[in-house]
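> Okay, sequence plus prediction incoming.
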Amino acid sequence: MSRSVVITGSTSGIGLGIARAFAASGDNVIINGFGDRDEIEAIRASLDAQGSGTILYHPADMTKPIDIEHMILTARDRFGGVDVLINNAGIQHVAKIEEFPPEKWDQLIAILLSSAFHTMRHAIPLMKSQGKGRIINIASAHGLVASPFKSAYVAAKHGIMGLTKTAALELARDAITVNAICPGFVLTPLVEKQIPDQAREKGISEAEVKDEVLLRLQATKEFVAVEEVAEAAIYLASDAARSITGTHISIDGGWTAQ
């Protein structure tokens, strides 16, 4: 039986990789994110062709609670509920705290942290009425450890870890699990965009940013593959993971082992 899956920030990067995995499993999926209308439709159509489920696109702005509510209600109306909620939407801004634009701080906190609260607030009653559910928050190694020049991102990802644990305790007797995945650096458009920012901030080359900054703490010295994160999400959404809740899976090439 097809599940109803909502994935925020899923028109590129990790979110798109996760959407591909669930679409291939025959699930009904709502993808979400910004981008060129024609490109998004091409992505939706390609996902739709992967399996037996239906793929919809919802343009909800993750800074707007009313948009988020409409997206969850769309899943209810079109697919009968929400079986799996994956909070993945993200942006980045790199700057020293004293130079960090306040509007950027507010935007990152809204998209990375507050949006997950809003999706969960509306999805949880649907999951309770169904008698089960899965919530998977895509956090980061930065939900466990910090890096300089990323104050808003690190603060939001640490917040996601706390939200994950709190929700897991609240829902432990409702057959709803809540977990986080903490990837290290994945070479997504979001990461690629920060390479020149980091180079400028540190006064080094982009190649040095990759080797000496991004992969410095990943013991494998390799970027994490999107598919690895997607497979972890598939597992956490499965019946086999019914006793896993309130915790995280690190996929970080040994970064947080140090």
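Everything's here; your move. Residues are numbered from 1 along each chain as shown.
> can we go C-alpha only for contacts and neighbour counts from here?
Fine.
> burial count for the closest residue to Asp61 other than its chain neighbours?
Closest residue in space to Asp61, ignoring its immediate chain neighbours: Asp67 at 6.0 Å, by Cα to Cα, 6 or more residues apart in numbering. Neighbours of Asp67 under the rule other Cα atoms under 10 Å: 17.
> Spell out which helix or strand contains Ala152, please.
Using DSSP states H and E, Ala152 falls within helix 151-170.
> Put this next to the previous one:
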Amino acid sequence: MKNALITGGTSGIGLGIARYFASHGYNLLINGLERNGTETAHDMATEHGVKVYFSGANLMQPAQIREMVQQAEKALGQVDVLVNNAGIQHVAPVDEFPEEKWDSILAVNLSSSFHTSKAVWKGMKERGFGRIINIASAHALRASEYKAAYVAAKHGIAGLTKVLALEGAPFNITCNAICPGYVRTPLVEAQIADQAKAHQMTEAEVIEKVMLKKQPVKQFVDVCAIAQMALLLASPASSQLTGTMMPIDGGWSAQ
């Protein structure tokens, strides 16, 4: 039985991945800032007959990240799979972009993935097995207006993914990034309202003319598709699959 640590695992994409992994027998530590995190973990453990623990670590604080990894290793025995999923967003023109938002988005969306990866690296290296899966975005491959910090962070994740893949190769540690298009999560729901304001459109127009305009398949990406890809990347069979950016974006990156 394998063990996984999933950041941002109490809502949206992270919760979908956590539930899918639990249904396939993974023990988990899920991280998030939601107040119901402990309850979510308990419900998941009961439903799937696995161990699920919760950490409310603030991913803007490296010390708390290290403590979270230590908690996971103590509770689970070891961390075989790390899913760096946590993310925040803010949408604004660059000349109006709040500096504190830039700092917080870079901290959560990029720097936390370095700190978590560093914290699990020693154990993975010693055991000769590790799977690091970064939930990036189509914005790791493409840019959009009004998202300076988010696009910069996701492009940074692409670079970090490649470096970890190279350094991990001698030790059977793989690192890959999944790059979804728009998924209708709470984060995207908030973006719809922000984009409507920025573009001076209705929310329906934002969905049609801004978000799904870039995806030839005119649908939001299904969380299940991301979870299935993550499970594949976590498997022993994926040892030759490393350093990749895996688009699940309805054809966005094909353009």
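Sure thing, it's come through. This is a predicted model, so every value here is computed, not measured.
> Surely the residue nearest to Asp61 of the first structure is in a helix?
Yes. Counting by DSSP: H, G, I helix; E, B strand; the rest coil, Asp67 of the first structure is found in a helix.
> returning to that earlier point: the helix or strand just after the helix holding Ala152 of the first structure corresponds to what range in the second structure?
Remark: after helix 151-170 of the first structure, the chain's next helix or strand is strand 176-183, criterion DSSP H and E. Using TM-score structural alignment, strand 176-183 of the first structure lines up with residues 173-180 of the second structure.
> What does Thr166 of the first structure correspond to in the second structure?
Using TM-score structural alignment, Thr166 of the first structure lines up with Val163 in the second structure.
> ok now do the closest residue to that match other than its chain neighbours, which residues does it touch?
Distances taken as Cα to Cα, 6+ apart place Gly243 nearest to Val163 of the second structure, at 7.7 Å, with adjacent residues excluded. With contact set as Cα atoms under 8 Å, 6 or more residues apart in numbering, Gly243 of the second structure has these partners: Thr161, Lys162, Val163, Leu164, Ala165, Leu166, Thr174, Cys175, Asn176, Ala177.
> burial measure for the aligned partner of Gln194 of the first structure in the second structure, as a count.
Matched by TM-score structural alignment, Gln194 of the first structure corresponds to Gln191 in the second structure. By other Cα under 10 Å, 19 other residues sit near Gln191 of the second structure.
> go on, Thr244 of the second structure?
16.
> Nearest residue to it in space, please, no chain neighbours.
Using Cα to Cα, 6+ apart, the nearest residue to Thr244 of the second structure is Asn176, at 5.1 Å.
> Need the residue closest to the centroid of the second structure.
Compute the mean C-alpha point of the second structure, and by Cα atoms, centre = their mean the closest residue is Asn85, 1.7 Å away.
> That one pairs with which position in the first structure?
Going residue by residue (TM-score structural alignment), Asn85 of the second structure aligns to Asn88.
> What of Val206 of the second structure?
Val206 of the second structure maps onto Val209 in the first structure, by TM-score structural alignment.
> again, but for Val94 of the second structure
So, by TM-score structural alignment, Val94 of the second structure is matched to Ile97.
> how close does the residue lying farthest from the centre of the second structure sit to Val206 of the second structure?
In the second structure, Gln200 marks the outermost C-alpha relative to the chain mean, sitting 29.7 Å out by Cα atoms, centre = their mean. Look at Gln200 of the second structure and Val206 of the second structure: by Cα to Cα, to the nearest Å, they are 9 Å apart.
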